[in-house]
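[1] here's a sequence, model it:
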Amino acid sequence: MQGASAQSVTRIRPEIQALRALAVVGTITYHTWPGYIPGGDAGVDVFFVVSGFLITGMLVREVDRTGRISFRRFYERRVRRLLPAAYAVIAFSVIMTLTFVPRIQWSYFFHEMMMAALGIENWSELVNSQSTNPVLRDLPPTPVLHYWSLGVEEQFYLVWPALILLTVWLVRRSRRKGQGFRTQLRWVFGVVAIGSFIDCVIATYGNVNLGYFAPNARAWELAVGGLLALTPGLGRLPMRARVVLGWAGLAAIVGTYLLVWDQHHFPGWYALFPVAGAVAVIAGGTPVNRWSPAYLAQWAPIQSFGDASYSIYLWHWPIIFLFPFVSGRPTPWWGVLMLIVLGVAVGFVSKRWIEDPLRTGTRARVTARDEGVTRAEHDPAHT
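    So this is what the prediction gives:
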């Protein structure tokens, strides 16, 4: 068992890394040229599905091995994975604000940075958008606006392990023969997914910000990823079916990026397309076939981009957003291109020198080996 665990630590799922790369490319392009890729922010929806898939798989396998979930180890992994780079970007934003941003905006910017550091930036954005005060409703963006998605995921991390463990406890208490906890989890996740999706659609059409920022309206995307992790036999699908799933999934995601123009009703039911696309790509895997998208997904630059996607996501927005404060004028298109390149480069540096040392230090490697998790599971996607 130890040998299998040791091997599994180094296994990477190329299709998941490719999804991460596609998700962050869509998000960056949307933040810079929304007119050309109006649905690019659906990259966040892809990230949510990937996170739900990986986190659920990791937790369920831990229950299979030990019969329980170690909350201490789970949250230690999340802290190592998410907080070092996130706090580094916040620190950078604080320094740049003090140096270049007019003092009149400091209070608002620093308030949002504090909310981002606490993992509740999504709630801050939601409260501001719902305010009866028109000044609050029309507040401009901040360097940490994109931390709303981290808030949704961190709130998901607070609930998901407890929900899985509660289901395990109820199954054991019920004494039903022949019904494992995985079967019951599918029912639980299904109820969460359906209820949250209905809430998302209703909320979006009532108030787009409520559907966009509220974690209850986004939970269905993470729950769908969890359901996928509990679906047996995906690896036994026929080769042609897996090839078709891979291409169809990519088409659904790219199509959403290019064709969803109605931002006033997103996510809503439109989010079904990127979510279904992410599910299809993961279900298709990396079949060995000359017509398979796996050959594209396994291309080294795509894999590297996906591997650094979290840091790239964190750094790209404050760099692009704060530069006009530095230069004192709007950024021309060629300047935006240079800032994107800079953001990507800083993202790779951040991964190498901030993320990795704390995430893959000696203690983290020992924990991963002992728990038998794959690299993709130990390095779960963020937004």
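[2] when you work out contacts or count neighbours from here on, use the C-alpha atoms and nothing else.
    OK.
[3] any idea how far the strand or helix carrying residue 296 is from the middle of the chain?
    Assigned by DSSP states H and E, residue 296 belongs to helix 294-297. Mean-position distance between helix 294-297 and its chain equals 21 Å (C-alpha atoms, centre = their mean, to the nearest Å).
[4] what do you get for stretch 99-115?
    Its chain's average C-alpha position is 26 Å from that of stretch 99-115, according to C-alpha atoms, centre = their mean.
[5] compute the first-to-last residue distance for it.
    21 Å (C-alpha to C-alpha, to the nearest Å).
[6] buried ones in it, by neighbour count?
    Neighbour-count burial for stretch 99-115 flags 101, 109, 110, 112, 113, 115 (criterion: 16 or more other C-alpha atoms under 10 Å).
[7] can you check stretch 88-95 too?
    In stretch 88-95, counting by 16+ other C-alpha under 10 Å, buried: 88, 89, 90, 93, 94.
[8] going by distance to residue 18, which of the residues you listed wins?
    Nearest to residue 18 among the buried residues of stretch 88-95 is residue 89, at 24.1 Å by C-alpha to C-alpha.
[9] from residue 42, how far out is the closest one?
    23 Å.
[10] now do stretch 93-100: distance to the chain's middle.
    The answer for stretch 93-100 is 27 Å, by C-alpha atoms, centre = their mean.
[11] likewise stretch 188-201?
    18 Å.
[12] also stretch 179-195?
    The mean C-alpha position of stretch 179-195 is separated from the chain mean by 22 Å, C-alpha atoms, centre = their mean.
[13] what's that stretch in contact with?
    By C-alpha atoms under 8 Å, 6 or more residues apart in numbering, the surrounding residues in contact with stretch 179-195 are 60, 164, 167-168, 171, 219-221, 223-224, 226-227, 230.
[14] let's see this one next, to set against the first:
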Amino acid sequence: MLTTTESRSDASLPARASGPVSHRPGSFRGDIEGLRAVAVLLVLLGHAGVPRLPGGFVGVDVFFVISGFLITGLLLQEHDRRGRISLTGFYARRAKRLLPAAATVLLATLALTWFFLPRTRWSATAWDVVASAGYAMNWRMAAESLDYATVGQAPSILQHFWSLAVEEQFYLVWPLVMILLGWVARRLRRGRDGLLLLGLGSIALPSFGWALATSPTDPSAYYVTTTRLWELAVGAAVAVAAARPRGVPRAVAATLAWAGLVAIGASAALIDTPSGFPGYAALGPTLGAAAVVGLGSVAGRAGPALLLGLPPLRAVGTISYSLYLWHWPLLIAARAYLGDLDVGPALAVVGASFLPAVLTYRYVENPLRRSAALSRRPFAALRLGVACTVGAVLSGLLFQLLVVPGTPATVGSAVPLRAPADPAAPAPSSSWGAAALGSSPRDSPAGVPVDRVDSITPDPLRVGSDVPAAYQRCIVDQATATAKRCVFGDPSGRTTVALVGDSHAYHWLPALDPAAKRNHWRIVLYAKATCPFVEATVIFAGRPYETCTRWNASVRAALRGPDRPDLLLTSNAGYLVVENGRPATTTMGLSPKLRQTWRGMVDAGVPVVVLRDGPHHERNIAECVAENRKRLTRCASPRARLASGGGPAQEQAAEGLAGVHLIDLTDAICPADRCAPVIGGVLVYSDDNHVSATYMATMEPRLEAALRPLVPAR
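    Below you'll find the predicted structure:
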């Protein structure tokens, strides 16, 4: 994204209004520079939370088109001038243009992380630096978007590098394809441009088809290269088509180009969620940008160049690459240090990012881009790029190894839940975790928040590895619609209990599994990330969650089949549901749908037990504890002010419903008027809404006592 100003030579002048195409030697398109400014400003304002621009992220799509157009135009220009394309020269230009600025920001981001981000994010940031330096951040983001444990977590301080990764992966391949198609054209004595357009079509059509197929249901589709290639290919196709004689009347070109600019703005104003991108909704900004860059030179001053060529916009477009690199790390650091920012303060931070952007452009980008020595010696430019990449990777690794304290080797590694995760912590006892509360949690002094405790297990820096991998691999991601069945407890037990729901059902497993082993219950788990067990369509990321609806149907069929359980155990967080084709206004709309679902299971001969959802905090408790080990009361939230998650809807749905029982163990999770972050030496929450696996394991006796009378004996 925002990858190049190489489309002009330093001595060139702007092309005349009706002048030649953009890849003509010496040509410069001021309107494209201004379009860069529009794109980056949309991204910045969208990230700052400006209410009227919820779809500011479409600036990324605009950048992909601009990049495909300019880079392909440069390669065509070189081929026309020299009869060949130099891969060494191409990659050398990109190395000196992109990598030094990127490495500068990556190193600065490590410093921002050290000073401003909670320690719980240090390890992830270090790996993000490695992935970003290697231009693989989009695949890392895609993997994390499917990991239920990362849902609701603070965004990565380097999240924006995903789009740069997509571009560079495209440009590892596209110049090679151009060279191959040029060779084929010479052998067949056919026109080069026709073959290039055919090649681009063979890239764009499958990519767009894949985007349409996956983006409505798969959150990783937003980041992966395969769903984004078509946008770059559209820009490249415009560059190839621009080499042909133009027959579009100027008035028509101006009308279409202005319509393209309006389409970009309308997309930013009307699209309110990235869910479903880059599918049909991405056509607006993509084709809009294609119209502006493809027809702008024909339209001349009658087209968007009248606006986009203004000096202020061109100035912003000039520094757009550095501006894009800097704004997001500064915004995330400010939010981590100051808390959630209103639009005004967020805009101030975004405005402040212009200063390092200008400095980076002036003292890093420009000197290297214009270096005569590096231009004469492309291998020297390549060595510079390798040095920047290796230096950034090593910095991330050294930060991980030397700075990040107590970081586990992998997230999701098995941790014994009936013993402390920290070997230095005391062994389990009657005062361990929820056991410290005794028989009357609301009256127990162990539940009152204190500033200091002797030890905290799991360590908040390692809370991500607090759940055994055997549990984690059984919860299916957002893209999966088929029920996955895992067995716990006593596999040969005669009594079968089905645990069904989202991660708020799943997080009871550390307490249920050992209780089931002792009572010879067979536990069958069906769990899907951010998907409650309900016969309705819920809303996720602003859109109907269709894979959740299909997963629910699959689970209901399994529960009513030959392996019908003796008891259904379920829980869930709060969700909006679709009512009469529109999202409900509150999570209480979930209540009648839950009631309907549970009644259906009871009618099928399966009694239902609902585990009431616990309170949701306003902050990430593990992060707060990591930063306030000697002032833990700062992390104690007033019980009366906490969001109640799915609890109220569950209570209302279960009231008076025969065959349905509600178990409420909230008092053992938040026993006092202010919820203690650590009870009995155990960290209670792993984030702002999930109980930590270790603390849940200490809930085993309470869950067993409440559940045993309700489990049918066989």
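[15] in JSON lines, list the buried residues of stretch 88-95 of the first structure along with distance to residue 183 of the first structure and secondary structure.
    Formatted as JSON lines, these follow (distance: C-alpha to C-alpha, whole Å; DSSP: H, G, I helix; E, B strand; the rest coil):
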{"residue": "88", "distance to residue 183 of the first structure": "41", "secondary structure": "helix"}
{"residue": "89", "distance to residue 183 of the first structure": "41", "secondary structure": "helix"}
{"residue": "90", "distance to residue 183 of the first structure": "42", "secondary structure": "helix"}
{"residue": "93", "distance to residue 183 of the first structure": "46", "secondary structure": "helix"}
{"residue": "94", "distance to residue 183 of the first structure": "48", "secondary structure": "helix"}
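[16] returning to what we had before: sort out for me which of the contacts of stretch 179-195 of the first structure are in helices.
    Residues of the contacts of stretch 179-195 of the first structure located in helices (DSSP state H): 60, 164, 167, 168, 171, 219, 220, 221, 223, 224, 226, 227.
[17] who are the contact partners of the fourth one?
    What that stands for is residue 168 of the first structure. With C-alpha under 8 Å, 6+ apart, residue 168 of the first structure has these contacts: residue 181.
[18] kindly report the same for the third one.
    Contact criterion C-alpha under 8 Å, 6+ apart gives 181, 184, 185, 188 as the residues in contact with residue 167 of the first structure.
[19] that one matches what in the second structure?
    In the second structure, residue 167 of the first structure lines up with residue 181, judged by TM-score structural alignment.
[20] ok so, going back, now do the helix holding residue 296 of the first structure: which range of the second structure does it align onto?
    Here helix 294-297 of the first structure aligns to the second structure at residues 305-308, judged by TM-score structural alignment.
[21] which parts of the matching stretch are buried?
    Buried-residue list, stretch 305-308 of the second structure, by 16+ other C-alpha under 10 Å: 305, 308.
[22] kindly report the same for stretch 320-329 of the first structure.
    Neighbour-count burial for stretch 320-329 of the first structure [16+ other C-alpha under 10 Å]: 320, 321, 322, 323, 325.
[23] distance of the counterpart of residue 373 of the second structure in the first structure relative to residue 85 of the first structure?
    By TM-score structural alignment, residue 373 of the second structure lines up with residue 363 in the first structure. Separation of residue 363 of the first structure from residue 85 of the first structure (C-alpha to C-alpha): 19 Å.
[24] what of residue 145 of the first structure?
    From residue 145 of the first structure to residue 85 of the first structure the distance is 16 Å (C-alpha to C-alpha).
[25] those two: which has the busier surroundings?
    residue 85 (24 against 19; other C-alpha atoms under 10 Å).
[26] what do we get in the second structure for the more buried one?
    Correspondence of residue 85 of the first structure to the second structure, assessed by TM-score structural alignment: residue 101.
[27] next: residue 314 of the first structure.
    Match for residue 314 of the first structure (TM-score structural alignment): residue 325.
[28] check residue 176 of the first structure too.
    Using TM-score structural alignment, residue 176 of the first structure lines up with residue 188 in the second structure.
[29] with residue 121 of the first structure instead?
    Alignment note (TM-score structural alignment): residue 121 of the first structure maps to residue 137 of the second structure.
[30] isn't that match up against residue 169?
    No: Residue 137 of the second structure is beyond contact range of residue 169, at 10.9 Å (criterion: C-alpha atoms under 8 Å).
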